[in-house]
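Chemist: Dropping the sequence and predicted coords here.
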Amino acid sequence: MTGKIKHNPAVRYALLAIGWLSVALGVIGIFLPVLPTTPFLLLAAACFMRSSERFYHWLVDHPRLGPWIRDYLEGEGIPRKAKIYSISLMWLSIGLSCYLVPMFWARLFMLTSAVCVTVYILRQKTLPTPPCPKR
């Protein structure tokens, strides 16, 4: 764990609250295709890293939630499937939002955000696909 635990109780409790809210949204995102899972779990890990070593290890070592973020946190990269899924879903939701929101400045902000996030995701290392077992 590389983060420094915050000693100010108000900051620590705020980080814990944001962390647990992010875990809840991440878990909901597993079942709802419109809500992303990985970004919320990464936010939770960042909050826990700065507020609770115990909760950070719980999340990263969790048998169901840990794999969503462990490779990224260890610098191994993001699976190709996750990159495609996240970029596709983001552009689908941004496209729908741009269609529904008539304000030019809001559309411009959403499209700029989508381009920046897409560039960020594409610049991350791609986790190598494990070879298929031979029969």
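Modeler: Thanks, I have the structure now. Numbering: from 1, shown residues only.
Chemist: CA only for contacts and neighbour counts going forward, please
Modeler: Will do.
Chemist: got the buried residues for stretch 47-61?
Modeler: Neighbour counts using 16 or more other CA atoms under 10 Å place 47-52, 55-56, 59-60 of stretch 47-61 among the buried residues.
Chemist: Cross the residues you listed against helices and list the overlap.
Modeler: Here DSSP state H is the test, and the buried residues of stretch 47-61 give 47-51, 55-56, 59-60 as lying in helices.
Chemist: okay, now the one to match up with it:
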Amino acid sequence: MRLLAIRLVWRLLALLCLALGFIGIFVPGLPTVPFLLAAAWAAGRGWPALEAWLLNHPRWGTSIRNWREHGAMPRRAKWASSGMMAASALLMGFSGAPLWATLGVAGVMLVVAMWLWRRPES
């Protein structure tokens, strides 16, 4: 019974991430691939058929496999992510948010961008 409950939790997490990834296709600023990576990860723990479907998907499968095998991401994705983070920091700067919050968020995004650009390219 406990094993069934754990498998159900993994499946629900995989479905949630898959749904968020799908929404990210249409909503600017909501990433798609990170949610698909998380969906494949969760599916690998509780839903092997969904994991196989994601890994063999014609559009997203290559990105998921490259991330799993090499921690790699395409340069285009790095540029897009960096651009979105820069635009978000700029928007936050003009939003009237407290200076400490703006600088803190910008600092976190800068660290993420530095980590991102150190990843291998597919």
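Modeler: Received, thanks. Please read these numbers as outputs of a predicted model, since none were measured by experiment.
Chemist: Overlay the chains and give the TM-score.
Modeler: Between these two chains, after superposing, the TM-score reads 0.80 (TM-score structural alignment, normalised by the length of the second structure); 121 aligned residues with a CA RMSD of 2.2 Å.
Chemist: so which strand or helix has the spatially most central residue of the second structure?
Modeler: Nearest to the geometric centre of the second structure sits residue 34, at 1.4 Å (CA atoms, centre = their mean). Taking DSSP states H and E as the criterion, residue 34 of the second structure maps to helix 33-46.
Chemist: Skip the chain neighbours and tell me the closest residue to the residue mapped onto the residue nearest to the centre of the second structure from the first structure.
Modeler: Matched by TM-score structural alignment, residue 34 of the second structure corresponds to residue 39 in the first structure. Nearest residue to residue 39 of the first structure, sequence neighbours excluded (CA to CA, 6 or more residues apart in numbering): residue 26, at 7.7 Å.
Chemist: list the contacts for the equivalent of the one you found over in the second structure?
Modeler: In the second structure, the residue paired with residue 26 of the first structure is residue 21, using TM-score structural alignment. Shown in contact with residue 21 of the second structure (CA atoms under 8 Å, 6 or more residues apart in numbering): 31-36.
Chemist: Please identify the buried residues of stretch 61-79 of the first structure?
Modeler: Buried residues in stretch 61-79 of the first structure (16+ other CA under 10 Å): 65-66, 68-70, 72, 77-79.
Chemist: And the contacts of that stretch?
Modeler: Contact with stretch 61-79 of the first structure is made by 37-38, 41-42, 59-60, 124-129, as judged by CA under 8 Å, 6+ apart.
Chemist: mind listing what the closest residue to residue 44 of the second structure other than its chain neighbours touches?
Modeler: Spatial nearest neighbour of residue 44 of the second structure, excluding adjacent residues (CA to CA, 6+ apart): residue 51 at 5.5 Å. The neighbours of residue 51 of the second structure, taking CA under 8 Å, 6+ apart as the test, are 39-41, 43-44.
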